[in-house]
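J.: dropping the sequence and predicted coords here.
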Amino acid sequence: MYYVSTRNKGDRRTASEAIEKGLAVDGGLMTPEVLPKLSHNALDTMRDMSYQQRAVYVMNAYLDDFTSSELTAYAAKAYGGGKFDVKEVAPVRQVDSNTYCLELWHGPTCAFKDMALQMLPHLLTASLKKNQETKTVCILVATSGDTGKAALEGFRDVDKTRILVFYPKDGVSAIQELQMNTQEGENVGVCSVVGNFDDAQTGVKKLFSDASLRELLENMGFFLSSANSINWGRVLPQIVYYISAYCDLMREEKIQKGDPVNVCVPTGNFGNILAAYYAKEMGVPIKKLICASNSNNVLTDFLKTGIYDRNRTFYNTMSPSMDILISSNLERMLFALSGHDDAQVREYMAQLNETGRYEVSKSIKDQLGKLFASGYCDDAQTQKVIGAMWKGHHYLIDPHTAVAFDVLDQYRKESGDTTPAIVVSTASPFKFCDNVLGALGVSHVVEGTGALDQLSKLTGISAPAPLAGLKEKRVRFHQSVTKEHMKEQVLEMLL
């Protein structure tokens, strides 16, 4: 199988080449030429498999330059060895008669990014060997909160790698910031950027397209790659958990094979719901993809109107991982729905870069309407949902998951659709103690890591071990730069 750039389908790469480079030279995203389809018996075959076995089964269809034995070894290392605090890795919890919650935060950094970023280092380092790359890879990451820590943990002390994470100053939760700035490892770096996530993400993309920087790094024995979801090696492992969730519901006899389900995903950068779209295209009977946004509702507006417009007020919300106005992975969806029309995608991206907006064709808009529903939820409603879920179901959720539950409720009321739904839960509530405690009626929240104990005492639920352990960690990183000086920070780390 070959991968092509969304902006130039003549740029064809093997899977290992696509994963190694992360981003195409022209700024496009490497995407499969053809999506593999699940065989008629695939869901039955995977029904009684472990999560690790399902990961190998699904990824094998996309990675034909990797062997099954290689992928089996990677899956065992990524999802085994006690890295996840539950055997199921990504368990599905029943909330009510036709609502289920896919919990993706049982890994080492307590967020859904672990599902991909425990796998990516194995895929990337193997790709370097397959391509006989002798230089050290410098991985640049922009994070809205969770990707940064998950990438740092995944690549910590991995041979022939350096990793530098940029996050928006004052744009992540206190626990998220502490997780990153206490990261251990000899090959890691962390730096805040004055501005919001879009500033950090745009800055990283500019570094990738900086020819002089590429040449300078090459002379120093380095090359750039990405651990953001612009890298196909990030998106692919995310497809697995949607297929796995459907198989779990089959195994538990909540559904029969072929029964439709809806999926509701809280997303800002579009990668998480894009993976659900790919699972649907492969053959999982997903009826509706429900895109849930917070007050930064650029995706909601786009899916309803076909107009993408980032020229709007940016809000710092209590669901910071969705505080995004430039949704990078949407480009892969445009490529798919345009019939791989790279010229059309190039034009949309050029308009976005020049004017901050674009409007898709009627054909793409019509397809989006059939595939997606969308809605958004502000902070006040988010807190109400957290409180209601705890009171009504004794189920503790974080703000991002609360946004998804509220948007699902909106969709059901508007459409009357009672199809069983899977809500994607993207982070542990203990990563957002202040807002969760506030939602549960606490007026005085203890500062710092003391809030973990406060939430645990109130709910009777233990804080995840990786978060509880933050109390003993030393803060290692204090750097902060403007977006214009990110290049200097990269060079400082490597010198």
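T.: Done, it's in.

J.: could you use CA atoms for every contact and neighbour count after this?
T.: OK.

J.: ok, now how distant is Y51 from Y57?
T.: When distance is defined by Cα to Cα, to the nearest Å, Y51 is 10 Å away from Y57.

J.: next one: D11
T.: 27 Å.

J.: so between those two, which is more surrounded?
T.: Y57 (19 against 16; other Cα atoms under 10 Å).

J.: what about that one, which helix or strand?
T.: helix 51-60 (DSSP states H and E).

J.: nearest residue to Q410 other than its sequence neighbours?
T.: Setting aside the residues directly before and after it, Q410 is nearest to G375 in space (Cα to Cα, 6 or more residues apart in numbering), at 7.4 Å.

J.: for comparison:
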Amino acid sequence: MSELMYGSTRGNGGKVTASQAILKGLAEDGGLYVPEKLPKLSVSFEELAGLSYQETAYVVMKQFLTDFTEEELRSCIARAYDDKFDTEEIVPIKEAAGVYYLELFHGATIAFKDMALSILPHLMVTAAKKNQVRNEIVVLTATSGDTGKAALAGFADVPGTRIIVFYPKDGVSPIQEKQMVTQKGKNTFVVGIHGNFDDAQNGVKKIFRDKELSEELKEHGFQFSSANSINIGRLVPQVVYYAYAYGQLLKKGAVSSGEEINVTVPTGNFGNILAAYYAKLLGVPIGKLICASNENKVLYDFFNTGAYDRNRKFILTSSPSMDILISSNLERLVYKIAGDDAVKDASLMKELSEKGRYEITDEMRKELADFYGAFADEKETAAEIKNLYEKTGYVIDTHTAVASCVYGKYRAETGDGKKALIASTASPYKFTRSVMKAIDEKYNDMEDFALVDVLSQISGVPVPPAIEEIRTAPVLHKTVCEASAMKDIVKQFLEI
């Protein structure tokens, strides 16, 4: 197989190997790395149905990460998808009310981010060795709630790395915050900022673009990388579970070989649904990609009007991981529908940066035929949790409920009866208060961990270790700062 190279969506980052793209995270021109061409699945659907999760991961990832040897890649996969997950399947599929829920939350931090962040540290350390990197890698990440904890858990005490996570102090659930601020590991640092996720993300991007700081870091033996979904080392492992899900549905007899399924994804930064789109381009029989938004419906408006406009009120919702107005990974899709035109992409991203909005051409809009966008408000989200529980006994979290509700809207609007897969992105235990309140208002006055026990009783699902361990864990990270002070905080942590 010839080596697959990566280039920037904005055209000026040069050509790099997969391992170099993973190390850099963001291209030097501010763009995102994309493969020069999208590979194809190298096995038949019938073969896919017979593969374990680890085997599927190898079959998919080897197509994208061509400069990793078989031994390197298999070793990274084996170390990532092991007993950190509470089920041998890694991602079980549950059927409820005639819909298939892909449970992506069986890892160490009970959210879908574990799927990629269990393997990213191993890919990064392997990539550093391959490229003779002597510097310590400083992983810099902004989180809307889940990436932070999953990245911290993945990188904690990994030799040759340090990790700094910024999160919006008042914009995550109490459980999400407790998971982060109790994180152990000498190389971990967690900072709450006064502001929202977009402020945190913009602050991180600004630090990445700071050439002076980059030089200062080099002098002290450090270099930055990213664990956000902009890193191609995050995106590629996410493609895996859509291929695996199709194989499992085929194995169960839920679909026939080659039969298309529709996929619904609760969407914030656009990485998870982009991975489903890449899986479709890889050859997985996916029909519609249904993009589900909460009340921060910037993506819904984009798919319905062709205009992306972040100039709007930021709304704090019960699905905080989707409370995002700048969906960074959308740039990869914009580049693709522009016919891989880096000049066009760069000019649209410049408009977004300067005016807070851009509009795609009619030709580009035609390329979005695979996508459907809709949103669910707070009342609809709560009603979806309650209705599904009362009808089937199955309990879903707030983000999954947004997707489930939007899928119902899609089905009602189009009459499309294809089998449906919903990406279930977090355990209901991660958002216990919102979930229990949706099921019955009477739970509203109970304390967080008392609610956890009631959720276990009504769902029949044991309390995950990730929740048990934070009941009594001491708070280890207490730093809070203004978004404008993020650079100084980084320097302070690295003692430079």
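T.: That came through fine. Everything numeric here is computed off the predicted structure, so don't read it as measured data.

J.: need the TM-score from the superposition.
T.: Superposed pair, TM-score by TM-score structural alignment, normalised by the length of the first structure: 0.98. Supporting alignment: 491 aligned residues with a Cα RMSD of 1.0 Å.

J.: returning to that earlier point: which helices and strands does the helix holding Y57 of the first structure pack with?
T.: helix 42-47, helix 68-79, helix 232-251 (3 or more Cα pairs under 8 Å, 6 or more residues apart in numbering; DSSP states H and E).

J.: whereabouts in the second structure does it align?
T.: Taken onto the second structure by TM-score structural alignment, helix 51-60 of the first structure occupies residues 53-62 there.

J.: mind listing what's buried along that stretch?
T.: 53-62 (16 or more other Cα atoms under 10 Å).

J.: swap in stretch 369-389 of the second structure?
T.: So stretch 369-389 of the second structure, judged by 16+ other Cα under 10 Å, has buried residues 371-378, 380-382, 384-386, 388-389.

J.: which residues touch it?
T.: For stretch 369-389 of the second structure, contacts defined as Cα atoms under 8 Å, 6 or more residues apart in numbering pick out 96-97, 287-295, 297, 299-301, 303-304, 317-318, 394-398, 401-402, 404-406, 409-410, 434-435, 438-440.

J.: and the end-to-end length of stretch 19-37 of the second structure?
T.: End-to-end for stretch 19-37 of the second structure, by Cα to Cα: 16 Å.

J.: what stretch of the first structure does that stretch fall on?
T.: Going by TM-score structural alignment: stretch 19-37 of the second structure matches residues 16-34.

J.: show me the contact partners of the matching stretch.
T.: 1-8, 62-63, 65, 123-124, 126-128, 130-131, 205, 208-209, 224-227, 230-233, 331-332.

J.: swap in stretch 471-480 of the second structure?
T.: Here stretch 471-480 of the second structure has contacts from 169, 178, 181-184, 189-194, 449, using Cα under 8 Å, 6+ apart.

J.: which parts of the stretch 151-300 of the first structure are strands?
T.: For the stretch 151-300 of the first structure, strands defined by DSSP state E, counting those that start in this stretch occupy the ranges 161-168, 188-193, 222-226, 261-266, 286-293.

J.: what's the closest of the ones you listed to S425 of the first structure?
T.: Nearest to S425 of the first structure among the strands of the stretch 151-300 of the first structure is strand 261-266; the distance by Cα to Cα comes to 8.0 Å.

J.: name the helix or strand for Y389 of the second structure, please.
T.: Using DSSP H and E, Y389 of the second structure sits within helix 378-392.

J.: give me the mean deviation of that helix from the first structure.
T.: In the superposition with the first structure, the average deviation recorded for helix 378-392 of the second structure is 0.6 Å (mean Cα distance after the TM-score superposition for the first structure).

J.: so that helix corresponds to what in the first structure?
T.: Using TM-score structural alignment, helix 378-392 of the second structure pairs with 379-393 in the first structure.

J.: about what we covered before: you'd agree the residue nearest to Q410 of the first structure is in a helix?
T.: No. Looking at G375 of the first structure with DSSP: H, G, I helix; E, B strand; the rest coil, it is strand, so not inside a helix.

J.: about what we covered before: nearest to S427 of the second structure, of the buried residues of stretch 53-62 of the second structure?
T.: The nearest one, if we look at the buried residues of stretch 53-62 of the second structure relative to S427 of the second structure and count by Cα to Cα, is Y53, at 19.8 Å.

J.: that closest one against E89, yeah?
T.: Yes. With contact defined as Cα atoms under 8 Å, Y53 of the second structure reaches E89; the gap is 6.6 Å.

J.: the first structure: which residue goes with I467 of the second structure?
T.: Aligning on TM-score structural alignment places I467 of the second structure opposite L467 in the first structure.

J.: residue contacts, that match?
T.: 109-110, 175, 179, 430-431, 452.

J.: top of those by neighbour count?
T.: Within the contacts of L467 of the first structure, most neighbours by other Cα under 10 Å means T109, with 30 neighbours.
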